[in-house]
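> Kindly return the folded structure for what I paste below:
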Amino acid sequence: MVSPAQQHAHPFTDIIRTLLREELPSLIELRHDLHMHPEIGYEEVRTSGVVLRELSNAGIAHVAGLAGGTGILAHIPGTGPRAIALRADMDALPINERSGQPWSSKTPNRMHACGHDGHTAVLVGAARVLSRLAAQHPLPRPVTFVFQPAEEGGGGGKRMVDEGALNGTRIGPAAEEIYALHGWPELAIGTIATRRGAVMAASDRFEIHVIGRGSHAAWPHQSADPVLCAAAIVTAMQSIVARNIDPLDSAVVSVTVIESGTAFNVIPDRAVLKGTYRSLSETTRATLERRITEVAEGVARAHGCEARCELLRCYPVTANDDGAVARFEQVARETFGPERVNTLPAPVMGGEDFAFYGAHVPACYWALGLARPGTPFPALHAPDFDFNDDAIAVGVELMCRLAVQEPARR
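So this is what the prediction gives:
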């Protein structure tokens, strides 16, 4: 019996799978090498060098030195006038690894705890397979490969866009759409998922400086205690999501840092609160900003203190384009069958700087399943996380199939 995926097989399916089987062992080795040598945002010097070596060995045109020095764009020609872009993030996190793998990090307080080593290996693999395919058959459109630094809070995606990753000024023609994956511990290995609209939240930061009046701890009546005030602000801020945001909407306000004082017997004269606020729309984002400021300033006044609020917008909402999602789902079902293609039930309140690409061209951010049957998979950013090598082939094949799909008519 012929499966639905076989009925709609792309003419390049067999050759892509043959080339992928040949490339896969070295891609797993590459992933392990990257995992052993993690580098945090804007410090991905060795990682960038490894990617450049792989591109050069494959004869793929590229430009380096973007986004502070470690960003890379690569290009494979095609017959169409505009390119499809495929993106991977390369940076690690400041975490001490406890995965116990033979390829564990060799650098203290550096770890690929978010799977960017896997993302990079997948995109290198897609570039190598597509380069070999293009030597035999013209691709239907050019492909731009975006190897990006500093996704983990550094805004590397914005810098790549600002420096020409999508507009054709650095290499190849302008991109007409872009796709990116993320390893997903909650999804079963061999499956994939995405959703229309918001997929990741806007991720922003606040810092509140509470200015009071210090005194001896034995004479608190002579103080305007910023510690007490800061504690009251933390408590009051919990009402923002509960009482100012529609219950059917989603938002987060989390205070994660409290700094104050230097001695047990001294009431200090100031305190600092730091944290994050997350939202899924510009309206909710603006409401959170207004209420964080109002609550902090109002509570501070009630305690005889002053609150100075600094709000920093970091990453916008990562929103998938309906058309890009439709094309992704069609290709994914044709490639793997409908039973392996899922819909993410809701957005995730984490942030992702892939949002900056989607502000310029239609974008689709998709989840690549990592979970092994019957075994809980470590969470992202956990010290025992390790990307599942069995997911590499799925990621490479789908990236290649997206690249060889005929461009959408507009």
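> contacts, neighbours, all on C-alpha from now
Will do.
> Please identify the helix or strand for the closest residue to P378 other than its chain neighbours.
Excluding the flanking residues, the one nearest P378 by Cα to Cα, 6 or more residues apart in numbering is F385, at 5.0 Å. Secondary structure from DSSP states H and E places F385 outside every helix and strand.
> Who are the packing partners of the lengthiest helix in the chain?
Longest helix of the chain, by residue count under DSSP state H: helix 13-36. Contact partners of helix 13-36 among helices and strands, from 3 or more Cα pairs under 8 Å, 6 or more residues apart in numbering; DSSP states H and E: helix 116-134, helix 392-404.
> hmm, 6 Å instead?
helix 116-134 (3 or more Cα pairs under 6 Å, 6 or more residues apart in numbering; DSSP states H and E).
> Okay, angle between the helix it packs on and helix 392-404 too, please.
50 degrees (axes from the mean of the first three to the mean of the last three Cα atoms, to 10 degrees).
> What lies in contact with helix 116-134?
L19, R31, L34, H35, A88, D89, M90, I392, G395, V396, C400 (Cα atoms under 6 Å, 6 or more residues apart in numbering).
> for the last one, what are its contacts?
Contacts of C400 were listed using Cα under 6 Å, 6+ apart, and they are A126.
> before we move on, back to that, what's downstream of the longest helix of the chain, the next helix or strand?
Next along from helix 13-36, by DSSP H and E: helix 45-57.
> Here is the second sequence; please produce its structure so I can put it next to the first one:
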Amino acid sequence: MMKLYQIKKEIELNINKFIEIRRYLHRNPELSMKEYNTTDYIIKKLQEFGLTEIKKINSTGVVAVIRGKSKKCVAVRADIDALPMKEENDLDFKSVNTGVMHACGHDVHITSLLGCAYILNKFKEDLDGSVKLIFQPAEEIGQGAKYMIENGALSNEPIPKAIFGLHVWPKIEAGKIYHRHGKMCACSDTFDIVIRGKSGHAAHPENSVDPIMILGNLICAIQNILSRETDPLEQGVITVSAIHAGDAYNTIPDEVSIKGAIRALSEDTRIFLHDRLREIAKGVCETFRASCEVNIHFGTPVSFNEDFVSNIIEESIIKYLGDENYIYNPNPSMGSEDFAYYGQVIPAAMYRLGTGFKNTNNAPLHSSKLLINEDALFNGVLSMVVIAFNLLEKL
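Predicted coordinates for the structure are as follows:
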């Protein structure tokens, strides 16, 4: 049985330690697949906390296990990488790594899971099974979850039957849990298109096939896919984010290349957007006597909160943190999350941890001015602990 009062007291006694951990991590961020110091620091802290079953995954990433009373197992995941941007906050613990910042709150994710590890190891005799702790690199480039799965995080003993994790959410007051069932985050795909026309003098466009003019028509046509061909209740986004053409004032170039992003909240919509983008690009270019090459790259899949795990999260928060700390999230996000890959293997769900300051216009995720209200750390640790206990009991 979970000793909730003692667990809360233990978190209170160690909250300053957890804040110090978070500040160290914030001061020393590392980019995707280069989280070498972060990995070693996580291992050091786990060892200090008394854990012995710790595995370093190649040069970056960690899996640790806390064994309880039965053979059941659940996993908890935290991503550990930072973003390539310069921090603009005036903090004593601001990033010392030039051009790198924990602007997506992964320092809080790591700290919450380390705190969870500390508490669960203290109370492991009460655990109805094992908890596998997954510290994952490279979420920001959408490669880390696959990397951990390929290296046995879900297939090596003990094999978890479910997995959960959290993500900070600065729009919500610190310590509140913001959660939804079903669709959580969109897929994240990219595309490259090259339009090939015929170069010529800018004063004599009739002698050329102008790929820039054709691109203008294509961009408008692409938006018609969403406004006129997609169910308004099925969210989707196609964004042209980069355009490269000629570099002279008086010359029509022979080709234009563009890059962009595709987001969708269902696999059917995802494939439909891919297919229509190819068809419309080809059709527009043929209409204006040009040709094109379209390459679409699959990225992170749609992230879906599986019913059983998602319901356990809701139940645990309301029962153990209090109804006042639970906020239902009515809308999925068009952002992406490579946590989705775990959900393709075992039941998975993720929730949001509020990290905002009350009555403040908090900077968003991926902002160089993101600030974390460290009051959130208590419930960051506690939420992971109670969900792990409850999930093991219900498996």
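> which residue numbers in structure 2 go with stretch 276-284 of structure 1?
Mapped onto structure 2 using TM-score structural alignment, stretch 276-284 of structure 1 covers residues 261-269.
> Sorry, wrong one. I was asking about stretch 25-37 of structure 1.
With TM-score structural alignment as the criterion, stretch 25-37 of structure 1 aligns to 16-28.
> Now find how far off-centre the matching stretch is within its chain.
21 Å (Cα atoms, centre = their mean, to the nearest Å).
> Can you give me the buried ones in that stretch?
Buried residues in stretch 16-28 of structure 2, counted by 16 or more other Cα atoms under 10 Å: F18, I19, I21, R22, R23, Y24, L25, H26, R27, N28.
> cool, stretch 109-128 of structure 1 as well?
Those would be 110-128, for stretch 109-128 of structure 1 by 16+ other Cα under 10 Å.
> got it, and stretch 288-308 of structure 2?
289-292, 294, 296, 299-306, 308.
> Could you list the residues in contact with it?
181-197, 265, 285, 338, 340, 347-349.
> what's the matching range in structure 2 for stretch 350-357 of structure 1?
Going by TM-score structural alignment: stretch 350-357 of structure 1 matches residues 335-342.
> repeat for stretch 226-240 of structure 1
Counting by TM-score structural alignment, stretch 226-240 of structure 1 corresponds to 211-225 in structure 2.
> What is the distance between that stretch and the centre of its chain?
Its chain's C-alpha centre and that of stretch 211-225 of structure 2 lie 31 Å apart, by Cα atoms, centre = their mean.
> Just give me the mean distance for that stretch relative to structure 1.
Stretch 211-225 of structure 2, aligned to structure 1 and superposed, deviates on average by 1.5 Å (mean Cα distance after the TM-score superposition for structure 1).
> Buried residues, that stretch. List them.
Buried residues in stretch 211-225 of structure 2 (16+ other Cα under 10 Å): P211, I212, I214, L215, L218, I222, I225.
> just checking, next helix/strand downstream of whichever strand or helix holds the fourth one?
Secondary-structure assignment from DSSP H and E places L215 of structure 2 in helix 211-228. For helix 211-228 of structure 2, the succeeding helix or strand toward the C-terminus, using DSSP H and E, is strand 236-244.
> Check the mean deviation of the helix or strand just after that following strand from structure 1.
Using DSSP H and E, the helix or strand that directly follows strand 236-244 of structure 2 along the chain is strand 251-252. Strand 251-252 of structure 2, aligned to structure 1 and superposed, deviates on average by 2.1 Å (mean Cα distance after the TM-score superposition for structure 1).
> quick check: angle from the helix or strand following strand 251-252 of structure 2 to helix 211-228?
Using DSSP H and E, the helix or strand that follows strand 251-252 of structure 2 in sequence is strand 255-264. Computed by the same axes, to 10 degrees, the angle separating strand 255-264 of structure 2 from helix 211-228 equals 10 degrees.
> how big's the offset between strand 255-264 of structure 2 and structure 1?
So strand 255-264 of structure 2 averages 1.0 Å relative to structure 1 (mean Cα distance after the TM-score superposition for structure 1).
> Tell me what angle that strand forms with strand 236-244.
Angle, strand 255-264 of structure 2 to strand 236-244, by the same axes, to 10 degrees: 160 degrees.
> First-to-last residue distance for stretch 90-97 of structure 1?
In stretch 90-97 of structure 1, first residue to last residue: 17 Å (Cα to Cα, to the nearest Å).
> which residue numbers in structure 2 go with that stretch?
Counting by TM-score structural alignment, stretch 90-97 of structure 1 corresponds to 80-87 in structure 2.
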